[in-house]
Every structure is written in structure tokens, then in C-alpha cells.
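Undergrad: Have a look; sequence and predicted model below, questions after that.
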Amino acid sequence: MQIDFKEINIGIYIRQCITERGIEISRICNFFKCSENEVNDMLCKKSTDTQTLLHWSKLLEYDFFRLYTQHLILYSPPTKTRNPEYKDTLPKFRKNIYTKEIIDFILEILETGYKTKGQIMAEYGIPKTTLHKWISKYKK
């Protein structure tokens, strides 16, 4: 599945996953307890609610939430130091977890000459040593 992390249109990715897995529309209708028209409406949407996305992830055995996580990793601004008096009660996640898809995405940008190493490091906040490690380990 080719992914554009800058612009996420979830309906397109769900439709692509359905095609790749060969899932019958009748099975989808039964799973969601809805009509074929309602399924097609879902597939035409650019975004969807989290409960519906969770159902799609279960049905298609693909973590669609990860698309958004990878977008955050690549495009969110650097975190600032928070006020020490402020207590976070939500779970904390590491931002620097790079998946194979992100690594491939970055190396493709570099390989095609779309961006230089310096631009990639500046725009995505990827450390120089990490980028060089990826180049030596994954470059084709």
C-alpha cells in the first residue's frame, strides 16, 4: 500500500485495503450491518469517526490509526518543555518511533532528489546519525 503521509484520505486507503484483501462487499455490509450504499458512502469520505475506523481496522486486519500516528511523527512541531506544575494524566508515547513505511518514505524522498539530507533533517526533525544509519542499512 503506497501511502502519502502528508495528505490522508482514509476512504481511499480503506478501499485499497479491501481490494488488496479481496473482501466481498456483502461481508462488509454484514459486518457493519448496513447497506452497500452506506458502505460506499463511508469509502468516499476523507475522514471518519474513531469507532468506525476501529471497525475497519478489525475487519481488514490493518491498523489505520497508524497512518495518523505516522503523520504526527513526520509533521508535528517539536515539543516544547512543559510547565513542571502541569501534570499529564494521559498516557505518554514516544514520538521517535519510526516505522518501515516512514523510513521508506524518507529514503524515497532522498533518492528521488526531491529533498536533500539537510532539508529532511530540518523538516522532519530526524537526527543526522539516524538518517545516515537508515541510508546505510536500507538503501537499495
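TA: Now that the structure is in, tell me what you want to look at. Since we're looking at a predicted model, the values are computed, not measured.

Undergrad: drop to CA atoms for contacts and neighbour counts, all remaining ones
TA: OK.

Undergrad: ranges for the helices of this protein?
TA: Remark: helices of the chain, listed N- to C-terminal, are 10-21, 25-32, 36-44, 50-60, 65-75, 100-111, 117-124, 128-138; assignment by DSSP state H.

Undergrad: here comes the other one, which I'd like you to weigh against the first:
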Amino acid sequence: MLYKEIHIGNFIKEKVDESEITIERICKFLGKDEESVQRMYDSKSIDVEILLRWSKLLEYDFFRLYSSHLILYAPPAAVNKSSQRSEKIPYFRKNIYTQEIKEFIMKRVLSGEMTQSEVIKEYSIPKSTLHRWLQKSDTTNG
């Protein structure tokens, strides 16, 4: 369940290991000592300013993990709430699925881990959207 429980420190540590960036470079870039960096690896959540710095250093959008969680697990917004949008902050539509989300869902369906109806119910993905993804998957794989 990649997106259900997010332990950001684990994701950061994994990306650091993949990137093979030295601890000295990390400490210098973040302006932190080694002990602080280790505490971040162990932490389930970190400050957004620090997460932004990590995203820049590792060239990876860690915020997308949280966006993916919202897409998959947040309940659909009520219809009347959309008319109350603030003009001071950006509005993002919930129904835009990233390629990672599509692959995550398709993997669960194609492996038999979940049925189509379970995916539709669990993640509130429209039936027509899921069927379109499956059709595209059939044409690219077949």
C-alpha cells in the first residue's frame, strides 16, 4: 500500500541511497548536521520547507506522494463546495490522475489483487475511467 501510509523519512532515505549522494553534500545543502539528517530519515513527517529542499536536492517530487494519497484515499468533494473556491489560492482538480496512480491501480487489477468493482469503490474512480485505462492497457500489451 505505497500511498496509504506515508513515512516520508523512509522514502527520502531510499532515494538518497539510490542517488548515492554523500552525507556531506546533504548536510551542506540542507544546512543541517548528520544527526539532524538521521532524525529526518527516522521521521514519519517533516517540515514542508525541508521537504522542498530534499525534493530539489534529490530531483524528486516528494509532495506527489501526498497528492497521490489524496487522489486515492480522500472522499470525493461535495458538489456544492466547488462553488466556494477561494481566488487567493490555486485550485487543483481531484480527478487528474498521474501516471504513477494509473500504474498503481492497473497493477492491482491486473495482478488480481483487487477486482474492478473493488477499485471503483475503494478509490472512487469512475467506472468509465477504469475501463478506459484497461482498454489502453490491452492495446499496448496486446
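TA: Looks like it arrived, so ask away. Quantities reported herein were computed from a predicted structural model and do not represent experimental measurements.

Undergrad: Got a TM-score for the pair?
TA: For these two chains in superposition, a TM-score of 0.89 is obtained (TM-score structural alignment, normalised by the length of the first structure); 138 aligned residues with a C-alpha RMSD of 1.9 Å.

Undergrad: possible to save the helices of the first structure as JSON lines with distance to residue 86 of the first structure and mean neighbour count?
TA: Converted to JSON lines, those look like this (distance: least, C-alpha to C-alpha, whole Å; neighbours: other C-alpha atoms under 10 Å):
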{"stretch": "helix 10-21", "distance to residue 86 of the first structure": "34", "mean neighbour count": "16"}
{"stretch": "helix 25-32", "distance to residue 86 of the first structure": "41", "mean neighbour count": "14"}
{"stretch": "helix 36-44", "distance to residue 86 of the first structure": "39", "mean neighbour count": "14"}
{"stretch": "helix 50-60", "distance to residue 86 of the first structure": "28", "mean neighbour count": "14"}
{"stretch": "helix 65-75", "distance to residue 86 of the first structure": "22", "mean neighbour count": "16"}
{"stretch": "helix 100-111", "distance to residue 86 of the first structure": "32", "mean neighbour count": "16"}
{"stretch": "helix 117-124", "distance to residue 86 of the first structure": "27", "mean neighbour count": "15"}
{"stretch": "helix 128-138", "distance to residue 86 of the first structure": "32", "mean neighbour count": "12"}
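
Undergrad: and of these, who's closest to residue 88 of the first structure?
TA: Each of these was checked against residue 88 of the first structure via C-alpha to C-alpha, and the shortest separation belongs to helix 65-75, namely 18.9 Å.

Undergrad: could the helices of the first structure go into CSV alongside distance to residue 92 of the first structure?
TA: Output for the helices of the first structure, formatted as CSV (distance: least, C-alpha to C-alpha, whole Å):
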stretch, distance to residue 92 of the first structure
helix 10-21, 25
helix 25-32, 32
helix 36-44, 31
helix 50-60, 19
helix 65-75, 13
helix 100-111, 21
helix 117-124, 20
helix 128-138, 23
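
Undergrad: Could you check those and tell me which one is nearest residue 91 of the first structure?
TA: Closest of the helices of the first structure to residue 91 of the first structure is helix 65-75, at 14.5 Å (criterion: C-alpha to C-alpha).

Undergrad: Off-centre distance for the closest one?
TA: The gap between the average C-alpha position of helix 65-75 of the first structure and the chain average comes to 5 Å, counting by C-alpha atoms, centre = their mean, to the nearest Å.

Undergrad: tell me the centre residue of the second structure?
TA: Nearest to the mean C-alpha position of the second structure, counting by C-alpha atoms, centre = their mean, stands residue 65 at 2.1 Å.

Undergrad: Quick one: map that residue onto the first structure.
TA: Structural correspondence for residue 65 of the second structure with respect to the first structure (TM-score structural alignment): residue 67.

Undergrad: Can you tell me what residue 8 of the second structure aligns to in the first structure?
TA: With TM-score structural alignment as the criterion, residue 8 of the second structure pairs with residue 10.

Undergrad: so who does its match touch?
TA: With contact taken as C-alpha atoms under 8 Å, 6 or more residues apart in numbering, residue 10 of the first structure is in contact with 43, 45-48, 64.
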